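Participant: only geometry, no sequence info:
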C-alpha cells in the first residue's frame, strides 16, 4: 500500500449497533487500522443499547433504528456523515449495503461488501416467496405496523442479494457463503494480543465472576435455538454432576429464548452480564471448556461462530459440532461431536475433565492455529490484497 501524507479513511456501515451486526464491524475496524487506515463505523441501533460496546479508540456514528418511511430521513443523515475513501458494508441489508450503494451513486467511492451470514436463511432460504394479494400488499405497506415497513423484511433482503454484484469487492467468512456469493475468504478472527491467556490466571478470573466452585462450560455469546445450547444442557442432565455449570455471557438481545432455557434448566445455568470487548478475555479465561454446539441448520452452516475464536485465542479446550466450517477450523485442535447429540457431548465433557491437563495442551494448539490462520494480522494481509484490486 502506497504511503501518503494524508491517511486514507474507511467508513464501515453496520446494519445494527446491537448483536447481529456489530461484532463483525468491530473486527473489520481492527483490520483496517492494521493497514493504517483511519476508520469510522456508522449505522443504526435497533435495540435498547449498543452491545458490545465499541473499543474506546473507535469513532462511531449511531442513529436510532426505525421503520420506513421515517428511516429514509435517517439514511439521509448517515449519507451526509460518510466521508471514507472506501466504504465497507457489513451484510447485504438495506441499512448497510443499501446505504453504501446510494453513497456509491453519489460519491463514486468503491464499496466492499462483507458477508458473514445468509440473511434469507432465517426465513427459509430459497424456499421463501412473497406473493401478497393487492389488499395484503396495501395493508403491509400503509398500516403503521405493516410488515413491509420493517427494513429487515425478507423481500428487501432478497432485493439486496440481487444487487450483490454491484459491489466492487466481496469478502465472506465461510465456504458456504463463498460458494453462494463468490468473493475472498476473510474468516472471523481475534486480536490475539488482547486475547492472550498469559495475561490472566483462570482461577482468579473464576473467583472474580463467582465461578470458583464450579467446573465451567462457557458459551460467550447470545443464545439462539440454532446454537445448540439445549444439547449441552441435556448432556448436563445426563451427567448429573452438581458442580457443572453452563455460563452464558451477555444474554439474548433478540427475544426471551434465554429465559426459556433458564425456566427448564436453571439449575445448570449461570448468566453473566453484557461485557465489553476489552473485558471479554478475562471472562473467557474463567472457562474450563468453551462450547460451540451449533445445530445443523442452513442458518448455522452459513455462519462462522466468532465465539470459536474466543476459546481458541484463549487456549481453551473447545467443544463444538461438525457443522459448516467448524471441522476444518478445529481439526486436531479441539473436540468435535455430531450436531444435536447430547450423549456425545456428555461423553466428551467426561473425557475432557478426566484429563484436563491434556485438554489444556490441545487448547494451546488451538491458540497456535489461531495465531497462524485467524489473527487480525493474517486477516489484514488478505484485506490488503482486496483493496489493491479495487
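Facilitator: All right, it came through fine. All figures in this text were calculated on a predicted structure; none of them were measured in a lab.
Participant: Every contact and neighbour count from this point should use C-alpha atoms.
Facilitator: OK.
Participant: From residue 40, how far out is residue 356?
Facilitator: Per Cα to Cα, to the nearest Å, residue 356 is found 43 Å from residue 40.
Participant: more crowded one of these two?
Facilitator: For residue 356 versus residue 40, the count of surrounding residues by other Cα atoms under 10 Å is larger for residue 40: 21 against 15.
Participant: Looking at the protein, which strand is longest?
Facilitator: Taking DSSP state E as the criterion, the chain has its longest strand at strand 38-45.
Participant: can you pull out the strands in the stretch 51-200 of the chain?
Facilitator: Taking DSSP state E, counting those that start in this stretch as the criterion, the stretch 51-200 of the chain carries its strands at 59-64, 86-90, 111-115, 169-172, 184-185.
Participant: Can you add distance to residue 247 and give these back as CSV?
Facilitator: Listed next are the strands of the stretch 51-200 of the chain as CSV, based on distance: least, Cα to Cα, whole Å:
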stretch, distance to residue 247
strand 59-64, 31
strand 86-90, 29
strand 111-115, 29
strand 169-172, 30
strand 184-185, 31
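Participant: want to try TSV for those, with distance to residue 307 and mean neighbour count as columns?
Facilitator: Converted to TSV, these look like this (distance: least, Cα to Cα, whole Å; neighbours: other Cα atoms under 10 Å):
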stretch	distance to residue 307	mean neighbour count
strand 59-64	24	15
strand 86-90	18	27
strand 111-115	17	26
strand 169-172	17	24
strand 184-185	18	19
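Participant: residues in contact with residue 107?
Facilitator: By Cα atoms under 8 Å, 6 or more residues apart in numbering, residue 107 lies in contact with nothing.
Participant: Any figure for the gap between it and residue 213?
Facilitator: Taken as Cα to Cα, the span from residue 107 to residue 213 is 58 Å.
Participant: With residue 285 instead?
Facilitator: Residue 285 sits 15 Å away from residue 213, taking Cα to Cα as the criterion.
Participant: what about those two, which has more around it?
Facilitator: residue 285 (28 against 12).
Participant: Comparison target below:
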C-alpha cells in the first residue's frame, strides 16, 4: 500500500503535522509527503526525509502548473490531505476523482479561526485570490469536508465540530529519549546558564508569549528562550522583556534543546484559535521527561493531568508561581517529567498513531490497506487479555517462500520463543506490545520491529529488530556477532559500535538484534558541525577495514563493473532513446576500472552511506553488514562520497552542496588509510554515481534529475580517467628496469 500525504506548505510549521502522520504511517506503508515549498527551502525544523517531494510554491496563474504537478504526484492508494487548503485538500479531491481512490482530510487546527471573516475587510491579503492559501479557498474547502472518505482531527474541539477520529500529534519516543542526551552538554551547546524556561513553539498571538515574558520578569535570574524565525519578536515591544531569541533548530537537535531547558512553558490563551489547537511540542516535551507548565485551554488539561502544572490562561502571576515552584523543587519537577514520559509512551507514541491510521485506512480502502490484527494474548498474560497491534502487509501470510513468517508475526508464538530461550536472546522477562513489518521483499526477506516492555521492577520499553530470510543461514548473524566481539560493543572507548546481536530462532530463519535509537547520519548532514560528524564516519569506516573480521566472500572491481552493466542495461531497455549515451558511459566505466590504483584487500561494508549510521549522542552505530566481503577499502569511501554527491544533486539541483562534508570525509579517510589513493576513492565515487542512474530510475520522485545525473557522470568519468591514468603513468615511470 502507498499513502500520499499532502501539505499545503512545506516551508511553514504546518508541515510538521503532515510529517508526524507520515512517520507513523511509514511503519506499515510506503509513504510520500508532497507539497509546495518556497525558494528558501523547506521548514528548518522539518527532518530531511527521502520521501518528501516538494514542488515550487507559486501564486496564480503560475500555481495552476504546481496544482497539476501535485495532482499527478498524488498517486497513493489513499490520499491524506492535511488542512482544507487548495494545495492539499483541493489537490487531493481532484486526484482522487481522476483515480477513484479515497481521501482522508485531517484538521490539526481551525484555519478559519486564524483568519476570521471579521478581519477580511481590514486585511485584503486574506482574501487575495491569487494566493492559493487565501481564506476564501480555505472557507470553501472547509465546507467541502463531507467530500472526504474519512476525517481525522487533532483535538476534541475539532472532533465536536467536524466529527471524525481523534489522532493526537504523538511523538517518536525512541528518538525523544532523555537517556540519549547529556543535559549539561546540551546546556553548554546552547549557552544556557542559570534557570532556563523554554517556549518551544512558533510565537503567535494566541500562544501567550507576552504573558509568559511578564511572568519570567518576576523570577530572579530566570531566562526565557524562544525559538524564532529571523523576523519573529523583532518589534520594539519585545526589546525590554527578558527573553532570548534562538534560531529554529533542526528536528534532529530538538531533543538536545528540550533537554537543556529546566522547564517547558506552553501558555496558550483562551481564544477560539487556541481552543481548537493542541501544540505539538508538548508531546515532545513529555517524551523528554520535562516538567511542563501550561494553561487550562482546550485539551491541555487532559493531556498533562497528573504530570504537569496547570494555570489559568493569561494569568502571569499564576504562571510565574508555577514556574518558580518547579525551579525551586527539582525533585518534584523530575517526578512530574518521569510521569509525563510514561504517559507519552503509553498513550501518545507513534505506535499508537500508526494503529489508529491503519484502522482508518482499512475502513476507506479495505482491499489495499495493511492489516491491523489484534491477537488475544490471554494465554501468555497473567493479568488478563491485552490487545497487541500487528501491522503486516496482507500478502505476507500467503508467501510460500517464507512460510514461517506468520509465526514470527504472532505475538503469542514470539513471546513463547522468548520465554523458552530468554537466557540467549534477552536477559529480562518482557511482554510484546506491538509488531511492525518495516520492509518486506516477497519470497526473499522481511525486517520486523518488535516493541516490548520489560516486566521487572524497572519496567521500561525496548525494541528488537528481527531479520528473516528465505535461506536458512547464520552468516549475517555470525558477522554481526564477530564485529560485536571485535571491539564494536556498546562500551567501546572509541564510541564506534554495532547494534548488539541477541540470538537466532533458526526454525523461523530469524535473527534478532537490539534496535538503537538516535538520528541517522543523513538527517545531520545539514547541521553546522556536519564536517566533523562525517570525519567520525571515516574513522568508523577505517575501524571496519582494520577489524580483521573474516568473510568467505570477495567483491572485486570486475564484480562492480559487471553489476553496472547489468543494471544500466535495464535502464537502456526501458529508455532506448538514451542507449548511445549510456553505452558510452558503460564503456568509460570499463576503461576506468582498468586504471584504478589497487589497494590490499580488507573486509569492506559494500553499502557504506549515511543512512547506514545512527548517531546516539557521541556514539555512532554502524548498520547492515549483509553485503560484507573482502574487497578494496577505497570502494567503501567512494560509495559514501558518491551518495553525498547524488543527494546534493537530487535535493539542491547541483552536486556541490555537501562538498565540505565530502572533503572532510575524504581527508580523514586517506589519513587513516595510507594504502588507499585519492584517485581510487574518486573513481569509486564516480562508479557509485553511475549506479544511481539505475537507482534513480526505480523511484518516480527521482526521475526529474535523470538528465542532470547523466551529464554529471559523463563529466566526472573523464576527470577520473585522467587522474587515474596520470597516477598509473607516474607509477610505471618509477618502476625499476
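Facilitator: Yep, that arrived. Remember, it's a predicted structure, so these values are computed and weren't measured experimentally.
Participant: Now the TM-score, please.
Facilitator: Here the superposed chains carry a TM-score of 0.88, computed using TM-score structural alignment, normalised by the length of the first structure; 363 aligned residues with a Cα RMSD of 2.1 Å.
Participant: still on that earlier bit, for residue 314 of the first structure, find the nearest of the strands of the stretch 51-200 of the first structure.
Facilitator: Smallest distance to residue 314 of the first structure across the strands of the stretch 51-200 of the first structure (Cα to Cα): 23.4 Å, for strand 184-185.
Participant: Give me the mean deviation of the closest one from the second structure.
Facilitator: Overlaying the second structure shows strand 184-185 of the first structure at a mean distance of 0.5 Å from the equivalent residues (mean Cα distance after the TM-score superposition for the first structure).
Participant: Pull out the buried residues from the next helix-or-strand element following that strand.
Facilitator: Per DSSP states H and E, the first helix or strand lying C-terminal to strand 184-185 of the first structure is helix 202-208. Buried residues in helix 202-208 of the first structure, defined by neighbour count with 16 or more other Cα atoms under 10 Å: 202, 205, 206.
Participant: hey, where'd the helices end up in the stretch 601-737 of the second structure?
Facilitator: Counting by DSSP state H, counting those that start in this stretch, the stretch 601-737 of the second structure has helices at residues 633-652, 659-672, 678-697, 706-734.
Participant: quick one: the second one aligns where in the first structure?
Facilitator: This points to helix 659-672 of the second structure. Across the first structure, nothing matches helix 659-672 of the second structure (TM-score structural alignment).
Participant: List the buried residues in that helix.
Facilitator: 661, 662, 664, 665, 666, 668, 669, 670.
Participant: would you turn these into CSV with distance to residue 219 of the second structure?
Facilitator: Formatted as CSV, those follow (distance: Cα to Cα, whole Å):
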residue, distance to residue 219 of the second structure
661, 44
662, 48
664, 46
665, 47
666, 51
668, 49
669, 51
670, 54
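Participant: which one of these is nearest residue 167 of the second structure?
Facilitator: residue 661 (39.3 Å).
Participant: That closest one: what's its closest spatial neighbour, skipping adjacent residues?
Facilitator: residue 531 (4.6 Å; Cα to Cα, 6 or more residues apart in numbering).
Participant: So which bit of the first structure is the helix or strand containing that neighbour matched to?
Facilitator: Per DSSP H and E: residue 531 of the second structure is located in helix 530-545. Across the first structure, nothing matches helix 530-545 of the second structure (TM-score structural alignment).
Participant: try stretch 278-285 of the second structure
Facilitator: Across the first structure, the stretch matching stretch 278-285 of the second structure (TM-score structural alignment) is residues 304-311.
Participant: Give me the buried positions along that stretch.
Facilitator: Buried-residue list, stretch 304-311 of the first structure, by 16+ other Cα under 10 Å: 304, 305, 306, 307, 308, 309, 310, 311.
Participant: can I get these in TSV with distance to residue 234 of the first structure and secondary structure?
Facilitator: Shown next, in TSV, are those (distance: Cα to Cα, whole Å; DSSP: H, G, I helix; E, B strand; the rest coil):
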residue	distance to residue 234 of the first structure	secondary structure
304	24	coil
305	21	coil
306	24	helix
307	21	helix
308	21	helix
309	25	helix
310	24	helix
311	22	helix
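Participant: Out of those, which comes closest to residue 16 of the first structure?
Facilitator: residue 306 (17.0 Å).
Participant: Contact partners for the closest residue to that closest one other than its chain neighbours?
Facilitator: In space, and not counting its chain neighbours, residue 306 of the first structure is closest to residue 188: 5.8 Å by Cα to Cα, 6+ apart. Shown in contact with residue 188 of the first structure (Cα under 8 Å, 6+ apart): 24, 27, 173, 304, 305, 306, 309, 374.
Participant: Repeat that for residue 334 of the first structure.
Facilitator: Here residue 334 of the first structure is in contact with 317, 318, 319, 320, 362, 363, 366 (Cα under 8 Å, 6+ apart).
Participant: Neighbours of the second one, how many?
Facilitator: To tie it back to what came earlier, the one meant is residue 318 of the first structure. 31.
Participant: what residues does stretch 269-282 of the first structure touch?
Facilitator: Contacts of stretch 269-282 of the first structure (Cα under 8 Å, 6+ apart): 51-55, 194-197, 200, 205, 245-251, 262, 310, 314.
Participant: Quick one, which of those are buried?
Facilitator: Neighbour counting over the contacts of stretch 269-282 of the first structure (16+ other Cα under 10 Å) leaves 51-54, 194-197, 200, 205, 245-251, 310, 314 as the buried ones.
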